[in-house]
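>>> Next one to model:
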Amino acid sequence: MLKRLMLPVLLVLLTGCSSAISEYKLGSDYMLRQASIVPQMDALHASQLIPSTVTEVAWDDNYILAKQQLADENSANPDASLNKAKREQYWIIDIRHDKRYGPYNEKQFEEQKKEFNITEALQLQSISTYTKS
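Below is the predicted model:
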């Protein structure tokens, strides 16, 4: 009986440990968690969620920028890699006004950054920079 319970308990513990490693705080109100950007107060800011798979992120006191890679609808398709650029989306979260903008393509994203006067110093970086253990 004890042996049967040990496996599920062990799996829960290992799963819990892996999720703790892949979290990173983005400012005071958001977290990068499991390749998603989530508000720390989920119920109040649920519309600000950027679902997985976030591949790149940048932030300052005013904005969070994110690049999202959409899942390929047919990963067995050899031509799927040809459409990869079309499967990327960009997002901007205005932290001060609690608003999410996007999804954008790369050109729209760059235009919106200019409109919001987001400095060139705020550059997207791979999430692996922040989630390495």
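
>>> going forward, measure contacts between C-alpha atoms and count neighbours the same way
Will do.

>>> State the distance from residue 84 to residue 73.
Using Cα to Cα, to the nearest Å, residue 84 is found at 11 Å from residue 73.

>>> more neighbours, those two?
More crowded of residue 84 and residue 73, by other Cα atoms under 10 Å: residue 84, with 13 against 9.

>>> Just confirm that one is within a helix.
Yes - Residue 84: assigned to a helix according to DSSP: H, G, I helix; E, B strand; the rest coil.

>>> Give me the contact list for the helix or strand hosting residue 57.
For residue 57, the host element (DSSP states H and E) is strand 54-59. Applying Cα atoms under 8 Å, 6 or more residues apart in numbering, the contact partners of strand 54-59 are 26-27, 35-37, 64-69, 122-127.

>>> Now the second one, please; I'll put the structures next to each other:
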Amino acid sequence: MRQRKLTYLLAIFLCSCNEDPGINLGNNYKLAYSAQEGDPIIVTDKGIRGDAPTQIIGGKVLNFAFDSTFIVVVQKDRDSIMPRYSNLSQADQAFFQSPLKQYWIIDKRAKLFFDTKTKKYSNVYGPYDKKEYEQMRTELSVPLTLDLGVKD
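From the prediction side, this is the model:
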């Protein structure tokens, strides 16, 4: 009887550890961790078809800010750095030393859908360099209170 209880408790524990709850960013968005690299990424809770979570912004999220309307993100994209190196340790070192940053804005007011022609999500703006990001922030009226704390 005692062993049955222990087995049952162990099964509950293992099942509950399976899913990373991440940080809730509102409107079904969250900051989670990539299963491949362990980097922070932005995903949806339910995916576009209502099934598994959908990765919206990958790479490595360096910082983010959000309110009820917007999510702003600064990240490094592994894909823009890694292909240049055949040695994984050299690629990792180059990635962490790289000053390259990309900026994103997610407008949570708009419905999320993937456009197969443009290969982009309807309400996700980016990747941008710092200047393009600042222009789009103004265009979308992103509040100044959403500060990424990044100084270039």
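
>>> average offset between the helix or strand following the strand holding residue 57 of structure 1 and structure 2?
Using DSSP H and E, the next helix or strand after strand 54-59 of structure 1 towards the C-terminus is strand 63-69. On superposition with structure 2, the mean distance recorded for strand 63-69 of structure 1 (mean Cα distance after the TM-score superposition for structure 1) is 0.8 Å.

>>> thinking again about what came up before, for ChimeraX, what selects the buried ones among the contacts of strand 54-59 of structure 1?
Only the buried entries of the contacts of strand 54-59 of structure 1 go into this ChimeraX selection, using 16 or more other Cα atoms under 10 Å:
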select :26,35,36,37,64,65,66,67,68,69,125,127
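
>>> Now do the contacts for residue 148 of structure 2.
Contacts of residue 148 of structure 2 (Cα under 8 Å, 6+ apart): 63, 64, 65, 72, 73, 74.

>>> how about a cut-off of 7 Å?
Listed by Cα atoms under 7 Å, 6 or more residues apart in numbering, the contact set of residue 148 of structure 2 reads 63, 64, 65.

>>> From the residues you listed, pick the one nearest residue 54 of structure 2.
Relative to residue 54 of structure 2, the closest of these is residue 64; by Cα to Cα it sits at 18.1 Å.

>>> what's the burial count for that closest one?
Residue 64 of structure 2 has 20 neighbours, counted by other Cα under 10 Å.

>>> Then the one 4 residues further on?
Here the neighbour count serves as a burial measure; for residue 68 of structure 2 (other Cα under 10 Å) it reads 11.

>>> Could you do residue 66 of structure 2 as well?
20.

>>> That one maps to what in structure 1?
Structural correspondence for residue 66 of structure 2 with respect to structure 1 (TM-score structural alignment): residue 59.
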